[in-house]
Each structure stands twice: as C-alpha cells, then as structure tokens.
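K.L.:
Coordinates only, no sequence provided:
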C-alpha cells in the first residue's frame, strides 16, 4: 500500500442545498464522513485541494487520511457527485476504515507489455480492455495501489480472465467469491479488420 494521501477538512453545521451552494461559491466542497462506531460528520474541503486530488489515481482507490479539527481519520472514497456539465466535484462521501476490519473497494488495473504482446506484435491483433478496475476485499493494510495485468504472452484470440490475475497476499476478488460463472474477461486480443482482410486474401490465393 502506498503512503496515504493527506487532506484537510473542517466540520460544518449548516447543511442543505442552500448551504451547499454558498460553500461552492466560496470554492469549498461539502462532504460527509461515515462508518465505524462514530456518528456521520458533515465537513467542507478546499476546492483547490480536491481538484488536485481528483487528478491522482490513488484518490479513488487508496486509504486516505482526513485531518478534521486536528484529528486524523483513515477513510476511503465511496462516492463522488460531479456537476453534470462541468465535471467538478459537488459532494464527496468518505467511509471510515479500521485496521482490523476488511474493506471492499475498487482497485485500478495496470496493463503491461501491450506493445510486446504476441497477439499484437506477431499476429496483427489489437487489445481490447473489458474492464479497467476490479472490486477487491482485504484488510486496509493489504490494499494494493493497483493490480498488474501482463499481456506479453497473450496470443490472437486469447483472453485474460479474473482468475488469471496475480493478487497480493490477503487480497481477494469479490466477483470470484460468487462462483466460477463470475470469472469475467479482463482483456482479450482480437483480430483487426486489416488482419481479417489479410487472412481472406491469403485464403483466396490458396
């Protein structure tokens, strides 16, 4: 697990749509922290800090540290509401995490050796990504920053399934816990139109 991102937040008492609009005009983002044995807490966060955090892949999948009135809280981002047209954050939901309690969250996939992939380099295919993240369950201390998918040996027509992924110790895929019929595609190497045309031409010559 990578070092936790640290963000500051201030507790707030004024809630509602009107209050939220006033906060956004002041470049503040309303948020809520919930979960654990504590009551939910309404907070505000600086818009500039949130915009910067949104550019980081880890903000969406890693353990975050929120500093609220001088106290650190370990959380993960559970939901983000964006403006439908401008895409900026309008509201954030954070869930508290405890070191001894397993969490369920999404982790990004990093695809390796795509240009060197056998099905692409030697057989003229193209890689199709069926998903770019997976849902995992693990203790907070075992949460990986990402999961690698090595495409080097995948041939034309080949597939990478969830069961093919190499997971860190203590991490399980939620889908696989539901049964073999949930062993979904992660990526595949498919023939391109040019490849099909070449094959058709070769067949005609024969």
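P.N.:
Nice, thanks for sending it over. The structure presented is a predicted model; accordingly, all values stated were derived computationally and were not measured.
K.L.:
contacts and neighbour counts: CA atoms only from here.
P.N.:
Noted.
K.L.:
quick one, helices of this protein?
P.N.:
Defined through DSSP state H, the helices belonging to the chain, from first to last, are 17-25, 47-54, 58-61, 118-121, 193-205.
K.L.:
Can you lay out those as a markdown table showing distance to residue 172 and mean neighbour count?
P.N.:
Shown next, in a markdown table, are the helices of the chain (distance: least, C-alpha to C-alpha, whole Å; neighbours: other C-alpha atoms under 10 Å):
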| stretch | distance to residue 172 | mean neighbour count |
| --- | --- | --- |
| helix 17-25 | 38 | 13 |
| helix 47-54 | 26 | 14 |
| helix 58-61 | 15 | 19 |
| helix 118-121 | 29 | 20 |
| helix 193-205 | 37 | 11 |
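K.L.:
I'd like to know which of these is closest to residue 103.
P.N.:
Each of the helices of the chain was checked against residue 103 via C-alpha to C-alpha, and the shortest separation belongs to helix 58-61, namely 11.2 Å.
K.L.:
I would like the residues contacting that closest one, please.
P.N.:
The set of residues that contact helix 58-61 without belonging to it, under C-alpha atoms under 8 Å, 6 or more residues apart in numbering, is 5, 53-54, 76-77, 105-108, 145.
K.L.:
how distant is it from the center of its chain?
P.N.:
For helix 58-61, the separation from the chain centroid amounts to 6 Å (computed by C-alpha atoms, centre = their mean, to the nearest Å).
K.L.:
this is the other structure I want to compare:
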C-alpha cells in the first residue's frame, strides 16, 4: 500500500485568467488551484521543474501531496492535470483538499505479472487490456500504488474482472453496479480480438465521500 506523501511548495496567485496564467508559465511556473474541504478556492503557482520531476515518475494522480503555500500546509490530491497539446507537459493543475474522514477518488494503475508463464499467452494468445487503471474511492492513508494481476493460470478465452483484485478495507471501485472487465486473453486470427467494454456513462460527479456517507 502507498504510504509515501509527496511534497510541493507553492505561492499564492493574485491575478487569475488566461493572460495571468500565460505570464506564470513564462516565469517557469505552473498555475494551479486548490479547492474543496468547504473552503474557498485558492489560486497558486508551482515551480515547473518540481512538478515535472514528479509528473514523469507516474502516479501523480494517485498520491497524497503535502502542499505548502507560503507556510500554510494543505493535504491534497491531484484531481486534474491539463497538459500541453504538443509537448504533453503540465500547464495547469487542480488540487482537491483532503479533510479528516474523507475518502478520495483516484485512478490506480493496473500491472500484469507472470506473462512469461501465462498458458494462454504461451499458446499464442494476446493480452487485450480493457482498462489500464481503475478508479476507486480510498482513504488517503490506504491509496494503493498499483493493482497487480497474476496471469499465471489464465487461458485463452478467459477474462479478468475487477472482483479478482483483493482490495483492502475502505478501498472500493467507483463503478459498483457490475463486475467490469479489466483484461482478456484472446486468440489470434480473424476470430480473435475482444470488444472493449462500452464507454462508461453516468459516473458520479462527486470528488469526495465522507466515511459512512
């Protein structure tokens, strides 16, 4: 389970809007906003190099961050990272405050192991990944680093569903109404291939969930 808390420092931004954001970027910083926790939204900026070093390591969206704004500490998670359409670099970040008793909504990456001994793959099958990450509700202290799926006994034609993942207490998929598919082993050839699940619709808009709520 994830125990690491990332740390970033920021400064408050007095000016907002597209023009002000462009100026912040020219100064080598990333504009951002902190919201939630029944407090007013706060516009800030962060050092671009500090953000980039964390961003390229991955899991930026699945880590608790201690964000210090001019001496005041906030516990937050990244809710949205806007990236440059060409360079794929962060140009704006939305942070969500974490209050005591909250669960947070995060995307956890999926990792597959034992592909080298998977019977379905050894017989010529192909791993068709339907979901590269799973969105879950989780207490901040229990956010998983990754969901690992063992392929050691998976045959051609078999599917792996979210129910195959053992989640600790307090961690649960955002989608609760069905046992959705994460991956399948499909055969090669004209008959091979698997239809990916239909796009999800009607997902919850909430970004925080109180324990017991």
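P.N.:
Everything's here; your move. Model, not experiment: these values are computed from the prediction.
K.L.:
What does the superposition give as a TM-score?
P.N.:
The TM-score (TM-score structural alignment, normalised by the length of structure 1) is 0.87; 191 aligned residues with a C-alpha RMSD of 1.7 Å.
K.L.:
returning to what we had before: most surrounded residue in the contacts of helix 58-61 of structure 1?
P.N.:
Using other C-alpha atoms under 10 Å as the contact criterion, the top neighbour count among the contacts of helix 58-61 of structure 1 goes to residue 76, which has 24 neighbours.
K.L.:
if I read this right, that one contacts residue 94, doesn't it?
P.N.:
Yes: look at residue 76 of structure 1 against residue 94 with C-alpha atoms under 8 Å: they come within range, at 5.6 Å.
K.L.:
what number of residues lie near residue 130 of structure 2?
P.N.:
Applying other C-alpha under 10 Å, we find 16 other residues in the vicinity of residue 130 of structure 2.
K.L.:
Same question for residue 160 of structure 2.
P.N.:
Residue 160 of structure 2: 20 neighbours (other C-alpha under 10 Å).
K.L.:
all strands for structure 2, in order.
P.N.:
With DSSP state E as the criterion, structure 2 has strands at 5-12, 29-36, 39-47, 64-69, 72-83, 90-97, 102-113, 126-129, 133-138, 147-150, 159-161, 172-173, 181-186, 208-210.
K.L.:
My guess is residue 149 of structure 1 contacts residue 112. True?
P.N.:
Yes: because the distance of 5.9 Å satisfies C-alpha under 8 Å, residue 149 of structure 1 is recorded as touching residue 112.
K.L.:
between those two, who's got more neighbours?
P.N.:
Neighbours per residue, other C-alpha under 10 Å: of residue 149 of structure 1 and residue 112, the larger number sits with residue 149, 20 against 13.
K.L.:
what's around the residue nearest to the more buried one when sequence neighbours are not counted, how many residues?
P.N.:
Using C-alpha to C-alpha, 6 or more residues apart in numbering and skipping residues adjacent in sequence, the residue nearest residue 149 of structure 1 is residue 111, 4.7 Å away. A total of 15 residues lie near residue 111 of structure 1 under the criterion other C-alpha under 10 Å.
K.L.:
got the contact list for residue 111 of structure 1?
P.N.:
148-151.
K.L.:
do the same with residue 144 of structure 1
P.N.:
Contact criterion C-alpha under 8 Å, 6+ apart gives 1-2, 62, 107, 168 as the residues in contact with residue 144 of structure 1.
K.L.:
ok, those residues in structure 2, which still hold?
P.N.:
Counting by both residues aligned by TM-score structural alignment, their matches' C-alpha atoms under 8 Å, the contacts of residue 144 of structure 1 that remain in contact in structure 2 are 1, 107.
K.L.:
quick one: which of the contacts of residue 144 of structure 1 has the most company?
P.N.:
Each of the contacts of residue 144 of structure 1 was scored by neighbour count (other C-alpha under 10 Å); the top score is that of residue 62, with 24 neighbours.
K.L.:
Test my guess that it contacts residue 143.
P.N.:
Yes: if you go by C-alpha under 8 Å, residue 62 of structure 1 and residue 143 touch, sitting 7.2 Å apart.
K.L.:
Quickly list what's touching both of these two.
P.N.:
Listed as contacting both residue 62 of structure 1 and residue 143 by C-alpha under 8 Å, 6+ apart are residue 1.
K.L.:
Which residues are in contact with the residue positioned nearest the centre of structure 2?
P.N.:
Against the mean C-alpha coordinate of structure 2, by C-alpha atoms, centre = their mean, the closest residue is residue 107 at 2.8 Å. Applying C-alpha under 8 Å, 6+ apart to residue 107 of structure 2 gives the contacts 61-62, 133-136.
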